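Participant: have a look; sequence and predicted model below, questions after that.
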Amino acid sequence: MRVLVACEYSGRVRDAFRRHGHDAWSCDLLECEADPQWHYQCPVEELLHDDWDLMVAHPPCTYLAISGMWATYSGKRDPALTDQALAFVRLLMDAPIPRWCIENPISMISTAIRKPDQIIQPWEHGHGETKATCLWLKNLPRLRPSNCVEGREQNIIKMGPSPDRWKERSRTYLGVAAAMGDQWGNRVLPPVAEQLSLLS
């Protein structure tokens, strides 16, 4: 499969698919922290109409996450920023790619567009932490827990202030990335037409 991992600078999800032999590429405005050989440093809009079989997208949550909406509701932030962020999510969902996953925390996507297909936690995939993460899916099965472990710490919230705090908070957990590669990239997925009929 040709796999596009949109809004990813870490290369974690991309590499999880590459380990299974897929032609997977990450794309972000930032440089890639992993091997840059399979990374597009450009706006993802430039790539959406290429020939992709699957997309995993991580749209920036700054203006989408419920946890930060107090700034908008209190008048400290322009609500147009959330409107623009939602328009970007709709652009990703409307891309001519037969299968996709949109990943975000608890956010405005749920009320403004549609509810997620599932909510996952890091502790279901080998990390003893809590961070509710929503997945909106098109023609993909739900992600099954791959390695449930003890621990329910909110380590992400406890991070101290730093210039790179937003980057540290936004990286996909390695266990979650591996689960995506294993479950969506290491088995035959149902044909798109069949998957659509099952969802209707």
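Facilitator: That came through fine.
Participant: going forward, measure contacts and count neighbours with C-alpha atoms only.
Facilitator: OK.
Participant: between the two ends of stretch 136-155, what distance do you get?
Facilitator: 24 Å (C-alpha to C-alpha, to the nearest Å).
Participant: for the lengthiest helix in the chain, which outside residues touch it?
Facilitator: Identified as the longest helix of the chain according to DSSP state H is helix 79-93. Residues outside helix 79-93 that contact it (C-alpha atoms under 8 Å, 6 or more residues apart in numbering) are 48, 57, 59-60, 63-64, 72, 100, 102, 108-109, 112-113.
Participant: now swap in stretch 1-20 and tell me
Facilitator: 22-35, 39, 44, 51-60, 171-172, 174, 177-178, 180-182, 185-186.
Participant: now swap in stretch 39-48 and tell me
Facilitator: Against stretch 39-48 from outside (C-alpha under 8 Å, 6+ apart): 6-7, 11, 25-32, 92, 95-97.
Participant: does residue 152 touch residue 131 like I think?
Facilitator: No - using C-alpha atoms under 8 Å, residue 152 is not in contact with residue 131, being 9.1 Å away.
Participant: just the helices in this structure please.
Facilitator: 12-18, 70-73, 79-93, 109-112, 165-170, 174-185, 192-199.
Participant: which of those helices sits closest to residue 127?
Facilitator: helix 174-185 (7.1 Å; C-alpha to C-alpha).
Participant: contacts for that closest one?
Facilitator: Contacts of helix 174-185 (C-alpha under 8 Å, 6+ apart): 12-13, 16-17, 19-20, 22, 122, 125-127, 140-141, 143-144, 146.
Participant: buried residues, that helix. List them.
Facilitator: By 16 or more other C-alpha atoms under 10 Å, the buried positions in helix 174-185 come out as 174-185.
Participant: try this one next to it:
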Amino acid sequence: MKVLIGCETSGMMRRAFDRLGHDTWSCDLLPADDGSNRHIVCDVRDLLNDGWDLLAVMHPPCTRLCNSGVRWLSEPPTKLNETYSAEQRETFRLWSRDERLAFMWRSLDEGAALFSDCWNAPIERIAVENPVMHHHAKERIRNYQPPAQTVQPWWFGEPAFKGTSFFLKGLPKLAATNRLTPPKAGTEEHKLWSKIHRAPPGADRWKIRSETFPGIADAAALQWGGHAIEQMRTAA
């Protein structure tokens, strides 16, 4: 069965579904980190009508949609982060406050449009991963529905904190597979578990903060893939 993993460079989710024998392809504007020949460099929207009969899991960029960034819509930052090119960062730096603010709102519109296209794709079973959104983003998304659930890596045997929300269509909530006990706040172990949020500035910070944990990917492949196959068998 065909599975699309959209907006992924790590290959983590793709490999999890591939290990279970599915015809799985990932795509992103950037090449795959693992050099896989089952990764397509393109806009995910170019592939949404290609008959993904099992399901699609998509990770559209959340920078302008997430609640933590809503403040930039009233007072824009003075510089862009490393996800932008050096030329883009320099241009942004030279802009006036009003020009930077207009850029923030344009980026929001673009991010919401991409999320909308993923969420409303002609695919029967869809999971879209994104954090909690601010109200400006929700207003711009077609057929918006709240996320079905927010999971933590430590539900799946991963010693880390990172709230991950899934918007689900035709798929069940993920069930925890190996729930760990989080360490107490203020301890060294708690700091280690917080490595995603404590990632230092740098060119790869966005990649560190966005990568899917193996435990979550394995649970998604097993539970969502299994649900989809059972659903199709029942309907046959």
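Facilitator: Arrived safely. Since the model is a prediction, treat every value here as computed from it, not as a measurement.
Participant: winner for burial among the helices of structure 1?
Facilitator: Compared across these, helix 12-18 shows the largest average neighbour count, a mean of 25 (mean count of other C-alpha atoms under 10 Å).
Participant: read off where it ends up in structure 2.
Facilitator: Aligned using TM-score structural alignment, helix 12-18 of structure 1 spans residues 12-18 in structure 2.
Participant: pull the distance from stretch 72-82 of structure 1 to the chain's centre.
Facilitator: How far stretch 72-82 of structure 1 lies from its chain's middle: 24 Å, per C-alpha atoms, centre = their mean, to the nearest Å.
Participant: one step back: tell me which two of the contacts of helix 174-185 of structure 1 sit farthest apart.
Facilitator: Longest span within the contacts of helix 174-185 of structure 1, C-alpha to C-alpha: 22 and 127, 25.6 Å.
Participant: who has more neighbours, these two?
Facilitator: The neighbour comparison of residue 22 of structure 1 against residue 127 (other C-alpha atoms under 10 Å) goes to residue 127, with 20 against 17.
Participant: give the aligned equivalent of the more buried one in structure 2.
Facilitator: Checking TM-score structural alignment: residue 127 of structure 1 goes with residue 158.
Participant: same question for residue 189 of structure 1.
Facilitator: By TM-score structural alignment, residue 189 of structure 1 lines up with residue 230.
Participant: what is the neighbour count of that match?
Facilitator: Residues near residue 230 of structure 2, counting by other C-alpha under 10 Å: 12.
Participant: show me which of residue 152 and residue 131 of structure 1 is the more surrounded one.
Facilitator: A count of neighbours by other C-alpha under 10 Å puts residue 131 above the other of residue 152 of structure 1 and residue 131, at 18 against 14.
Participant: isn't that one up against residue 154?
Facilitator: Yes - assessed by C-alpha under 8 Å, residue 131 of structure 1 is found in contact with residue 154 at 6.8 Å.
Participant: ok, now how distant is residue 176 of structure 2 from residue 157 of structure 2?
Facilitator: Distance from residue 176 of structure 2 to residue 157 of structure 2, by C-alpha to C-alpha: 9 Å.
Participant: and for the closest residue to residue 53 of structure 2 other than its chain neighbours, the neighbour number?
Facilitator: Among residues not flanking residue 53 of structure 2 along the chain, residue 2 sits closest, at 5.5 Å (C-alpha to C-alpha, 6 or more residues apart in numbering). Around residue 2 of structure 2 sit 15 other residues, with neighbours defined as other C-alpha under 10 Å.
Participant: can you find the partner of residue 157 of structure 1 in structure 2?
Facilitator: Match for residue 157 of structure 1 (TM-score structural alignment): residue 197.
Participant: hmm, its match is touching residue 208, no?
Facilitator: No - Residue 197 of structure 2 is not in contact with residue 208 according to C-alpha under 8 Å; the separation is 9.5 Å.
Participant: about what we covered before: and the contacts of helix 79-93 of structure 1 as TSV, adding distance to residue 161 of structure 1?
Facilitator: Shown next, in TSV, are the contacts of helix 79-93 of structure 1 (distance: C-alpha to C-alpha, whole Å):
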residue	distance to residue 161 of structure 1
48	35
57	26
59	22
60	19
63	19
64	20
72	21
100	33
102	27
108	25
109	27
112	30
113	32
